[in-house]
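Novice: What follows is a predicted protein model with its sequence.
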Amino acid sequence: MKAVAVLSSLAAIADAAATWKNARFGGGGGFVPSIVFHPTEPGVAYARTDIGGIYRLNDDDSWTPITDSLADTAHWGRWGPDALALDPQDADIIYSAVGMYTNDWDPNNGAIIKSTDRGETWTVTDLPFKVGGNMPGRGMGERLAVDPKNSDIVYFGARSGNGLWKSTDAGESFEKVDSFEAVGTYIPNPNDSSGYNSDKQGLAFVTFDSTSDTVDGATSRIFVGTADNITASVYVTEDAGATWEAVEGQPDQFFPHKCRLQPDEGALYLSYTDGSGPYDGSLGSVWRYDISSGEWTNITPVTGSDLNFGFGGLALDMQNPGTLVVASLNSWWPDAQIYRSTDSGATWSVLWQWGNYPELIYYYGISTEKAPWIRNDFLDVDSKWLGWMIESLEINPHDSDHFLYGTGLTIFGGHDLTNWDRTHNITIESLADGIEETAVLEIASAPGGSELLAAVGDISGFSFADAADLDTAPQNVWNSPKFTSTDGVDYAGNNPEKVVRVGKDGGAPMLALSSDGGFTWALHAGADSSASGGKVAYSADGDIIVWSTESGNVIRSQDEGSFSAISSLSSGAVIAADRSDNDYFYAGSSGTFYVSSNGGSAFSEAGSLSGVDSIRDIATHPTTAGTLYISTNTGVFTSTDHGATFTPLSTTLTNTHQISLGVGAGSTDFNIYAFGTGPNGARLYGSGNGGDSWTDIQGDGQTFGAIDGARLAGSGNVGGRVYVGVLSRLVK
């Protein structure tokens, strides 16, 4: 999932310099299925996220996004990397297979992207099928690999029954390997009509044996894993891919997730689970395969009733053959477990164990200084400290003390792993600084109030009091109550310390109020469990709430009373409150605009919008009552009389989506920002002259995925600054 992009302050829209950076949540916030270190070049490592693109590791443990330029509105799925590969012979080269979904949620086929300068620039090779970076099984892998003896040869294991593919021109083109017939037949749920769980999982990994001979300049021995659990799931070629056969004697009960070569031992290590991950897995195993003898050894570190999970992340210490770590994929209670062996899996030690029940004895300490909210609002209120969905667990091949592992919340790791063997105690830190991978569902900036309010999927949301705070990870998420996901947030224009938010969990009251800019909260007294999700509008004085719920009607509450349906508005209506006049609310449904002058009690049809059949968003002026801007399928309209009449703005911008106003160059000037189609295509535009003309302020180096889902907020306090929240990032 990504975070919030922030455009640095501009003197004027016409002089817009498209410089963007992350608002800092500091802790990741979403699933990191893979981390890859370069095998021969120290200091080179990358992480792939499921919907937030790829990040490069820096010397100070922080991360830099390197695929932000790839996910334009036509190719938003390119922020979904499903596989990652480095060229063992050239540390500057990185490949990734990208594409978000294999069902119809993503309209595009996937692609193989390649960089020869560590992610500064990319080339794209389109594939004739889809790739599933956010599909089940995305933690398997890596499905993509470069021949360690021939940089021109790249293999990719596809999903959906598409089999094994090969490039012989360093990724410029790919052809199917017809000699490899296995396709990975496992389907999690054949009855899933959405296609999300009813697609074949396909191939799981491609692993070259760098110790094998060469055939015609290529590595002769290659192992490929498939998502099968009945007979064979691991295949091998001894002739550089001309022929393939199932590896004899292999386990046939579970699905392989990771396959790692230890060249000094001449062995493979593999982790197995009874599901394809990343959410499932109640049984599993770990195996060692001696390549020369063909002997398989079950080295599963736990047995019997203690084995109630599968295994995902698996790492070998390349400085110390025979030393490895493996993680439970999903041990939901009381916590995940990580196991370490220094004798090739013959014996294991653990990171925690039971004392006198319910006491736990910990062999680690944990720190979240880079993202305090992880400790304050997750670790300290749950038993799961080590994490969940651990599909990637890595030991730096050049530093046996340096380890990293990805979870469903962050990247953990540290720099003292060998202390495990000496004192049986290590230090674990949250080390995802720079990986801003959260689904931002709504944002707002309150003039005279909190500079940024961010409603976030899976981790509730955040408040930033001042612009300077955007460079510091918050102490807390929105809590008391903490909604798993917050769908909408709004503030009272005349009293911006008053904030309202709505959650989308369901099954409990999903509306909370704050009187201090979103730092402390209380449940709305009139809310019940019948409504959730959607968007919310707060009256100018902060005493009336209009809520366009996802679960039903548009409803209204005054003075924290119970909610009642607004019969004059249809379900799903777009809503907004006048920022200065407490009596006025506005709404749009299809192409019809509605106004309420009695605090939202009733709405009536107002001014007509010629040629409009879809009202997408409504932005009300921060300081002038009755002035508003309407984003539609034909462009932007404005009204200065509470929506009684409308005037279309410049025809430069059409088919617009979210729209927002923010402080301009002067303290009383306001810029308009809108996502729409303009001279440079579908992207973000700004106007500093009331919409008479529009300037592309996005630039070429930053994309926001599908712009119809991006969130937008002009700063209420900093001239020329605008915030963009996407389904994977919040940038400024």
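Specialist: Everything's here; your move.

Novice: C-alpha only now, for contacts and for neighbours.
Specialist: OK.

Novice: Okay, buried residues for the biggest helix by length in the chain please.
Specialist: Longest helix in the chain by number of residues (criterion: DSSP state H): helix 372-377. By 16 or more other CA atoms under 10 Å, the buried positions in helix 372-377 come out as Pro372, Trp373, Ile374, Arg375, Asp377.

Novice: Give me the nearest residue to Asp178, chain neighbours excluded.
Specialist: Distances taken as CA to CA, 6 or more residues apart in numbering put Leu164 closest to Asp178, at 7.9 Å, once the chain neighbours are dropped.

Novice: residues in contact with that neighbour?
Specialist: By CA atoms under 8 Å, 6 or more residues apart in numbering, the residues touching Leu164 are Tyr155, Phe156, Gly157, Ala158, Lys176, Val177, Asp178, Phe180, Val183, Leu203.

Novice: what's the spacing between it and Ile443?
Specialist: Noted for Leu164: a distance of 43 Å to Ile443, by CA to CA, to the nearest Å.

Novice: next one: Arg616
Specialist: 16 Å.

Novice: More neighbours: which of these two?
Specialist: Higher neighbour count among Arg616 and Ile443: Ile443, with 27 against 23, using other CA atoms under 10 Å.

Novice: how about whatever helix or strand that one lives in: buried residues?
Specialist: Ile443 belongs to strand 440-444 when assigned by DSSP states H and E. Buried residues in strand 440-444, counted by 16+ other CA under 10 Å: Val440, Leu441, Glu442, Ile443, Ala444.

Novice: same deal with stretch 478-493?
Specialist: 478-479, 481-493.

Novice: thinking again about what came up before, ok, the buried residues of strand 440-444 vs Gly141, which is closest?
Specialist: Val440 (27.8 Å; CA to CA).

Novice: then this one, side by side with the first:
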Amino acid sequence: MAQGTTWSSAKFGGGGYVTGLVFHPTSANLLYARTDVGGAYRWNQATSSWLPITDGFTAAEGFQHGVESIALDPTNDRLVYIVTGMYASTDATARLYISSDRGDHWTHVDLPFSAGANNLGRAIGERLSVDPNKPSTLFFGSRTAGLWKSTDSGRTWAQVTSLSSAKLSSDQLNALGGQAMGVELVVFDTGTLGGGNATPTLYTAIAPDYVNAAGLSSNLYKSTDGGASWAPVSTPVSGYHVPHIVRAADGLFYVLFTKGKGPGDGGPARLYKFDGNNWTLLNSNDSAGYGGISVQGSGSTARIALGVSGTWGEYSGKQVVQLSDNGGQTWREIEAGMPGQGASGWVDDVEIDPSNRDHILHVHGGGIVETRNASSATPTWNNSVVGLEETCTLGLRTPPAGAPYFFINSSGDVGTWVHTNLATTPTLSPYKQWNSGNSADMAWSDPNYIAAGGVVNGSATAGGTGYWSGDGGQSWATFAALPSGAATNTSEASNLAVTARNKVVWAPADSVPSYSTDNGATWTATNLPALAVQNGVARSYRLVADRKNPNKVYAYDSGGAWWTYTGAKVYVSTDGGHNFTLSQGSVSANMRFAPWGSSSMAVNPNVEGDLWVADGLAVYHSVDSGATWTKLNNFAPIWNGRNDWLGPEVSGASIVALGKPKAGSTYSAAVYVVGVINSVWGVWRSDDGGATWVRHNDDAHQYAGVGVMAADQNTYGRIYVGGTCRGVLYSN
């Protein structure tokens, strides 16, 4: 790593779905959080913030940045396990990561099944459990392949065929829309720790889909011989999911039944107390689901926190978190209508702090909220997201030096934001309801003019949209019209370029780009050829405006996918993006065909006609507006035995960006490339136009790959990157 380079998060705060919270049962303030796509975190009591513990995951581990389950060794507070894998399948794609230092470092084991951290039901669990009496024994409830057991601390695994040997076929999984729930959790019936002998009695909850596929007779099974044999347990309701089971100190179990998978299941739902033989109904809801349950104490004085999911709104009269202090005999609402910042809807995991009964937290679609005075008649709620950054960045754009903002951030689910302060949550956005931002750009000669494209989600006006601001994001207006394809083709592959105030060229996904010279009042199609859709993989031209000559606009066609065998090419416009001419030099350069997200183009903002392309495998440079190209031989992908039509395991060069040059350097910009040199993936920097390179990051700051990047024009050495749903990070 370049000497002196450090990394920080540009603050947003939360922004994504935290799917589970796991406290260590005996060590105070030791708490972990798992997310569906953004890795895992550990609470840092000293700084009152969340510490990311998966930032060392490599570019080849992006799929593993979804964490399905976390388990802790109750006898060793330094040992932590996580099971990862973004989407369930019938293939063996999951991993078990093991850390002996609370997540500071990891080793991993490839597992013989898949996980689904970003599938439906992703807050169910915990699917991974450690036997508290014999911690070398682990169980995992998989989505597609039944129940599994390890007796050597997760190094090897075997299916628990005494429960069932069934594994879903591809046809069965497809019939479920890819959303299998399978074996949902395992809970041990013990109040002791250590001792060396395996806990004999344990329960496992089974989702309706696996009950049917395996020919089982109940949603709940019990073993009294450590999992060697299993017997069905009669339950008071059937055909429901069991998202959580908690064993209280007195040996009673508190069991949630909810009809749907979640997130935010709408019910109906039931909470029962179970003594091993008898069921007692404690709470029910026919118009909402139950997501989370936590119990402290036992018997008639047990404190129970119940998460009510599928209801939206924090006003009085709603149910969000129900609390009982008498073992479930009576209940009161402690969040809806209370002071502070609450969060309804996806209340799919609730935890009472084992060392502080007044500290209650729950997850939601935008992070974590908590109260630290739960016993109050009016508990106060606040976000607990300091250090937790889970936005999925789809586009970054930096302005010229001296602009009143650092960058424009286009992100999934949270929209477009103009960042004027890296240490505070941004406030400047065109649309602050549920939406996604795909791309934005500014006029280089007038950076207060910004154009942005995206999609409005989940409303009567859902669909593609575009915005503009003439005052640096202080105020916004919607474009009066949209170019052809923008309203319906809303993939993140869409992008736009601004040549001057009121002049925009827009390439919606899978559409011919159009231009506007009247601030979006009208649009005219360019002469760029239509791009063939590649088996449903969205694509578009990547547009870049020359910053020294706004009449020049460049359009890069990446070829669409790894399997097209249609070479990438560059088109050049000299009339502001109205008409384009194919660069025969780009054809002669034999640039690789690659998908949208594995290739990019950038322009040197300090020199006219100075272009760079990362084609997925290598880097190309042109100093004559794309007429001729020179291939740099530094970069090469990591194939690891994969067929070329599938694409490399790690792209050789996927992103290029140019920023402020180093003082006294021989080239007019610092060049940054995300790629591989000498089999080492990283962000690489060159200060001499690509002659030599130095790694700009290190192994601790890889963020499961970098998907977007922009370079600062004010500060040498500063870049902004989006990892795998880790928000925006910047180098110092």
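Specialist: Okay, I see it. Since the model is a prediction, treat every value here as computed from it, not as a measurement.

Novice: so what number do they get for TM-score?
Specialist: Once superposed, chain against chain, the TM-score is 0.86 (TM-score structural alignment, normalised by the length of structure 1); 668 aligned residues with a CA RMSD of 2.7 Å.

Novice: hmm, back to that, state the distance from the residue nearest to Asp178 of structure 1 to Ala170 of structure 1.
Specialist: Here Leu164 of structure 1 is placed at a distance of 16 Å from Ala170 of structure 1 (CA to CA).

Novice: ditto for Ala336 of structure 1
Specialist: 39 Å.

Novice: Those two: which has the busier surroundings?
Specialist: More crowded of Ala336 of structure 1 and Ala170, by other CA under 10 Å: Ala336, with 22 against 19.

Novice: In what element of secondary structure is the more buried one found?
Specialist: Per DSSP H and E, there is no helix or strand for Ala336 of structure 1.

Novice: and if you look at Gly26 of structure 1?
Specialist: For Gly26 of structure 1, there is no enclosing helix or strand under DSSP H and E.

Novice: what are the ranges of the helices in structure 2?
Specialist: Counting by DSSP H, the helices of structure 2 are 170-175, 208-214, 584-588.

Novice: Would you mark the buried spots in the first one?
Specialist: Of the residues in helix 170-175 of structure 2, those scored as buried under the neighbour-count criterion (16+ other CA under 10 Å) are Gln172, Leu173.

Novice: do the same with the last one
Specialist: Counting neighbours by 16+ other CA under 10 Å, one finds that the buried residues in helix 584-588 of structure 2 are Gly585, Ser586.

Novice: Packing partners of that helix?
Specialist: strand 569-573 (3 or more CA pairs under 8 Å, 6 or more residues apart in numbering; DSSP states H and E).

Novice: can you tell me the mean distance of the strand it packs on from structure 1 after alignment?
Specialist: Its matched residues in structure 1 lie on average 0.9 Å from strand 569-573 of structure 2 after superposition (mean CA distance after the TM-score superposition for structure 1).

Novice: So of the buried residues of stretch 478-493 of structure 1, which two are at opposite extremes in space?
Specialist: The span of the buried residues of stretch 478-493 of structure 1, defined through CA to CA, is set by Thr484 and Gly493 at 26.8 Å.

Novice: What separation do you get for the aligned partner of Gly585 of structure 2 in structure 1 and Asp578 of structure 1?
Specialist: When structure 1 is aligned by TM-score structural alignment, Gly585 of structure 2 is paired with Ser608. Using CA to CA, one obtains 19 Å as the distance from Ser608 of structure 1 to Asp578 of structure 1.

Novice: I'd say Phe412 of structure 1 and Ser430 touch.
Specialist: Yes. Under the criterion of CA atoms under 8 Å, Phe412 of structure 1 makes contact with Ser430 at 4.6 Å.

Novice: which one in structure 2 is aligned with the residue nearest to Asp178 of structure 1?
Specialist: With TM-score structural alignment as the criterion, Leu164 of structure 1 matches Leu147.

Novice: likewise Ile443 of structure 1?
Specialist: Checking TM-score structural alignment: Ile443 of structure 1 goes with Leu396.

Novice: Where in structure 2 does stretch 110-118 of structure 1 fall?
Specialist: Using TM-score structural alignment, stretch 110-118 of structure 1 pairs with 94-102 in structure 2.

Novice: what's the distance between Pro496 of structure 1 and Pro33 of structure 1?
Specialist: With distances taken as CA to CA, Pro496 of structure 1 is found 40 Å from Pro33 of structure 1.

Novice: oh sorry, the question was meant for Leu84 of structure 1
Specialist: From Leu84 of structure 1 to Pro33 of structure 1 the distance is 11 Å (CA to CA).

Novice: shared neighbours of these two, anything?
Specialist: Common neighbours of Leu84 of structure 1 and Pro33 (CA under 8 Å, 6+ apart) are Arg48.

Novice: who's more crowded, the two?
Specialist: Taking other CA under 10 Å, Leu84 of structure 1 and Pro33 do not tie; Pro33 has more neighbours (32 against 26).

Novice: residue ranges for the strands of the stretch 601-732 of structure 2, please.
Specialist: For the stretch 601-732 of structure 2, applying DSSP state E, counting those that start in this stretch gives strands covering 611-614, 619-622, 630-632, 653-659, 670-677, 680-686, 694-695, 708-711, 719-722, 728-731.
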